[in-house]
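>>> Coordinates only, no sequence provided:
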């Protein structure tokens, strides 16, 4: 099975939205207050993803040989990892790391000096720790969305 990684296009917005919404419902929403679901879902709508792809975000997608999107990484302003999701069927293959390394390298090529941030979901912290991120503070609650602010510095 060959998984390719490419820059996302606006035409990928619906597939990206579907993937990240499904995985957020399964993995992120249960770690947040009930009120957070609508906030999270609206931030991942096709319209919002389209606007991200048309502005200061860079998205990379992992695709199968049939061009099915099975993973996505999005970075905002070349410094804030905004989305990183891999379909359940493709987890454990190193795709999260490959996607992260791709968006990180693009950000560095675009002028990032070696500092990245992420607001980790509660159950994703271990992934980011393996990538070298460190906690900035404990668990935050913003409008019912629970996360852990993290930073990666001095690559």
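That came through fine. Note that the structure is predicted; figures quoted are calculated from it, not measured. Numbering: from 1, shown residues only.
>>> only C-alpha atoms for contact and neighbour calcs from this point on.
OK.
>>> okay but residue 41 is in contact with residue 22, surely?
No - counting by C-alpha atoms under 8 Å, residue 41 does not reach residue 22; the two are 9.4 Å apart.
>>> for the chain, what spans make up the helices?
13-23, 36-43, 46-53, 95-109, 125-130 (DSSP state H).
>>> With mean neighbour count and distance to residue 140 added, can I get those in a markdown table?
As requested, these are exported to a markdown table (neighbours: other C-alpha atoms under 10 Å; distance: least, C-alpha to C-alpha, whole Å):
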| stretch | mean neighbour count | distance to residue 140 |
| --- | --- | --- |
| helix 13-23 | 19 | 21 |
| helix 36-43 | 15 | 13 |
| helix 46-53 | 18 | 24 |
| helix 95-109 | 19 | 23 |
| helix 125-130 | 15 | 13 |
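>>> ok, and here's another one to check against it:
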């Protein structure tokens, strides 16, 4: 198992992982189609942002990406794993790699908008919920989370 920087040629695989992972939480195919633009990882996105993929047995099974918001603040933009690997420690493995990169850099704070289904995952890692915002789905709110380094 290894983590490496994503190649712009991996954009379709990363988009597939994103959509499959999101679907795992029970969102309908119709809803996934509504979110298509937000769930698509373009070659330009990979080229312009920090994207790292998790490879297991020569297969990309997950990834994370982050954006540098300000000099000392980072946004964890994506963290997705193929459904068959969810709940088996691979997400934690990705998060550990991400946090190590952040702690070894000049960053002081990480923020993210969590899917409601992933909120507990981030809480266990050490993030704190600092707010939430209403989504396009009735009675669904996205937690806004933060961690100081």
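Looks like it came in fine. Keep in mind that this is a model prediction, so the values were computed, not measured.
>>> out of the helices of structure 1, nearest to residue 74 of structure 1?
helix 95-109 (7.2 Å; C-alpha to C-alpha).
>>> Counting neighbours, what do you get for residue 106 of structure 2?
Residues lying near residue 106 of structure 2 (other C-alpha atoms under 10 Å) number 12.
>>> which residue in structure 1 lines up with it?
Aligned counterpart of residue 106 of structure 2 in structure 1: residue 111 (TM-score structural alignment).
>>> could you measure that match against residue 59 of structure 1, distance?
Distance of residue 111 of structure 1 to residue 59 of structure 1, given as C-alpha to C-alpha, to the nearest Å: 17 Å.
>>> cool, residue 37 of structure 1 as well?
23 Å.
>>> Compute the number of surrounding residues for the residue mapped onto residue 10 of structure 2 from structure 1.
Taking TM-score structural alignment for the superposition, residue 10 of structure 2 sits opposite residue 12 in structure 1. When counting by other C-alpha under 10 Å, one arrives at 18 neighbours for residue 12 of structure 1.
>>> what residues does the lengthiest strand in structure 2 touch?
Secondary structure assigned by DSSP state E gives strand 59-70 as the longest strand of structure 2. Contacts with strand 59-70 of structure 2, where a contact means C-alpha atoms under 8 Å, 6 or more residues apart in numbering, come from 13-14, 17, 49-55, 74-82, 85, 94, 98.
>>> cool, stretch 91-109 of structure 1 as well?
Residues outside stretch 91-109 of structure 1 that contact it (C-alpha under 8 Å, 6+ apart) are 5, 58-62, 71-75, 78-79, 84-86, 114, 131.
>>> How about stretch 13-30 of structure 2?
With contact meaning C-alpha under 8 Å, 6+ apart, stretch 13-30 of structure 2 is reached by 32, 39-42, 60-63, 80-83, 117.
>>> so what's the spatially most central residue of structure 1 up against?
When C-alpha atoms, centre = their mean is applied to structure 1, the residue found nearest the centroid is residue 83 (1.6 Å). Listed by C-alpha under 8 Å, 6+ apart, the contact set of residue 83 of structure 1 reads 20, 72-75.
>>> Same list, the helices of structure 1, but as a markdown table with distance to residue 155 of structure 1 please.
Listed next are these as a markdown table, based on distance: least, C-alpha to C-alpha, whole Å:
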| stretch | distance to residue 155 of structure 1 |
| --- | --- |
| helix 13-23 | 28 |
| helix 36-43 | 30 |
| helix 46-53 | 26 |
| helix 95-109 | 10 |
| helix 125-130 | 14 |
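>>> These: which one's closest to residue 144 of structure 1?
Nearest to residue 144 of structure 1, of these and by C-alpha to C-alpha, is helix 36-43 at 4.9 Å.
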